[in-house]
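Asker: Sequence and predicted structure are below.
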Amino acid sequence: MPDDIKYEYRSVQAVRGLESRSIAKEQREGGWELVDQTHGTLRTTLKFRRVKPDTTLSKAWGVFRGLAPAKQRAVVAGMAILLLLAAVGIGTSAAKEKRDAKPTDSVALSETSAPSPPPSVTQATGQTSGSSPAPTVAEEADQIITPENNEEFAALLATTDTCGPSVADFAAKYHGRRIAFDGSITNLQQYEKYKTRYDILIGPGDAGPKTTAGPNFKYGNVNTIDLKFIGSSVPSSVSEGDTFRFVAEVGQYKPVQGCLFFLTPVSTTVR
């Protein structure tokens, strides 16, 4: 039917006076039919059309449209049944593949991942036997640093360069952490206004004012209460040469103030 014919269109620019050549070329090479032309000053716009070629889908649609309404409904119902059967077949095939795969997966699992025996637990400590697990970051941060568990701290207590880079590096790396060591008071300066408050320098070992190793650890503006003595022996005062077990929090290192390494007392025990 003429009303069912579908066309495709295209436009071509041709130089004025040479339109016939362009029209002949389009008719010869593409089967295009001239339907309109618009003349410009220098060029002419040529508009062509040709019957749009049929595709398989368009042909099928044409056949379908030519059927009687009753036959069209029958075709639609048949296609719906075919689609339903295809969906059921795909679902059944997928379920079968899943059932077939399960035994294989189970065998592979049993062959490759045998359960390990539970760790034994000692009744005395409540800890599992074998090697101890590595400490977590939080546990390591809570651990008190001593010369026995930290090589950097052991080297720091043995240094003879109180203004060396190792002192600044340690203060920066472990700022806010707690350290513990056996030491003595190397210098004690009493405040003139407050007779019970002191600036106290401490060092490792038992040599007191004769200490030659370790940084210039300082407790600034403290009294005996601030030293937080623990244990059965709590002195009422302190003096140069007294030996203690110091636990302190790492503070600032101030090289411009005589290379002082400030600490905050946590606890002090008489040795």
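Answerer: Great, that's in hand. Residues are numbered from 1 along each chain as shown.

Asker: okay, CA-based contacts and neighbour counts for the rest of this
Answerer: Will do.

Asker: Going by residue numbers, what spans are strands in this structure?
Answerer: Secondary structure of the chain (DSSP state E): strands at 7-15, 33-39, 43-51, 178-190, 198-204, 216-222, 229-230, 243-254, 260-270.

Asker: and the angle for the first one with strand 33-39?
Answerer: For strand 7-15 and strand 33-39, the angle between their directions (axes from the mean of the first three to the mean of the last three C-alpha atoms, to 10 degrees) works out to 40 degrees.

Asker: Against which helices or strands is strand 7-15 packed?
Answerer: The contact analysis (3 or more C-alpha pairs under 8 Å, 6 or more residues apart in numbering; DSSP states H and E) places strand 7-15 against strand 43-51.

Asker: The strand it packs on: how far from the chain's middle?
Answerer: Chain-centre distance of strand 43-51: 62 Å, with C-alpha atoms, centre = their mean, to the nearest Å.

Asker: next up, a second structure to put side by side with the first:
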Amino acid sequence: MTAELPPDTHAETPVKYETMNVRAIRGLEARTRTKWEADGWEFVSQEQGTLRTELTFRRPKRPVPWKPLAVIGGVLVVAAIIIVVNVALAAGRDAAEPAASDAPSEVAAAEPEPTDEAEETPEPSAAPESVVLTAANNADLAALLTGPQDGPTVEAFASKYAGQTIEFDGSIGAMNTHEGYSTRYDILVPVGDYSETQSSGGPNFQFRDVNITSDLNLIGDVPNTIGVGTNLHIVARVGAYEPNSTLFLLEPVTTQVR
């Protein structure tokens, strides 16, 4: 009777070596051999040359640490799975909220794009026509009322403020019938209180072809008569300036005896 022997589980695995060649100066071979043997290398052989000797050493190859590598690989796989899951969840949230992502785009599209063209800045007007100009609120009128009787400054004011309303204190400096009519007059209106000897400055304002009752638009305490020397508070519209006669025409809005 025979019996089959079990396989030898303790058979040794062949040892694999790694080799190394070291060159040493002749006469120093023993020192070199001792050094490398102390580091775990096994001397195999040596081959002498003219000046140097080549020594061959070997040592068993270190086994690859498969277990730690397997653990590291497993960790990397788990990390990759977590990243993929997070990306998928984020994509799902983005798909579930289309309105929130689209709204900013629509707002941005509605905004006008800046252009390189210089924007035209409107020139400031002299003053709104509804504003009554006075020496207190308009520097040009203040300069006009104290300036010369004629010249470029008077012409410039008449052109710039044509049709606008001014307010100032004046007086009746002269009063003549207009072209022979008995009830219509050309009235010279100098600036300031009436004086036969002194001038307060300013142009020669004139109410031309006006009726005392209907055209001067008298307000306040109206006297029975007015004439040369009467001081007035005047609100009037700016008319034309006549350089030849140096008369600055005004259209009465309201006139009040002071």
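Answerer: Looks like it came in fine. Quick caveat, the model's predicted, so the values are computed rather than measured.

Asker: so what's the residue nearest the centre of structure 1 up against?
Answerer: Compute the mean C-alpha point of structure 1, and by C-alpha atoms, centre = their mean the closest residue is Val137, 16.7 Å away. Shown in contact with Val137 of structure 1 (C-alpha atoms under 8 Å, 6 or more residues apart in numbering): no residues.

Asker: on that earlier part again, could you redo the strands of structure 1 as TSV and give each row mean neighbour count and distance to Ala158 of structure 1?
Answerer: TSV is the format used below for those (neighbours: other C-alpha atoms under 10 Å; distance: least, C-alpha to C-alpha, whole Å):
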stretch	mean neighbour count	distance to Ala158 of structure 1
strand 7-15	14	94
strand 33-39	14	101
strand 43-51	18	97
strand 178-190	20	12
strand 198-204	23	8
strand 216-222	20	12
strand 229-230	16	26
strand 243-254	21	16
strand 260-270	20	15
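
Asker: quick one, which of these is nearest to Thr104 of structure 1?
Answerer: Shortest distance between Thr104 of structure 1 and the strands of structure 1, using C-alpha to C-alpha, is found for strand 178-190: 56.7 Å.

Asker: Check the mean deviation of the closest one from structure 2.
Answerer: Relative to the matching residues in structure 2, strand 178-190 of structure 1 has an average distance of 1.0 Å after the fit, by mean C-alpha distance after the TM-score superposition for structure 1.

Asker: ok so, going back, I'd like the strands of structure 1 as a markdown table, with distance to Thr92 of structure 1 appended.
Answerer: Shown next, in a markdown table, are those (distance: least, C-alpha to C-alpha, whole Å):
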| stretch | distance to Thr92 of structure 1 |
| --- | --- |
| strand 7-15 | 46 |
| strand 33-39 | 55 |
| strand 43-51 | 46 |
| strand 178-190 | 68 |
| strand 198-204 | 81 |
| strand 216-222 | 80 |
| strand 229-230 | 78 |
| strand 243-254 | 71 |
| strand 260-270 | 73 |
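
Asker: and of those, who's closest to Ala168 of structure 1?
Answerer: Across these, closest to Ala168 of structure 1 is strand 243-254 (C-alpha to C-alpha), at 6.2 Å.

Asker: That closest one vs structure 2, average distance?
Answerer: For strand 243-254 of structure 1, the mean deviation from structure 2 after alignment is 0.5 Å (mean C-alpha distance after the TM-score superposition for structure 1).

Asker: and that strand, which stretch of structure 2?
Answerer: Residues 231-242 of structure 2 are where strand 243-254 of structure 1 lands when matched by TM-score structural alignment.
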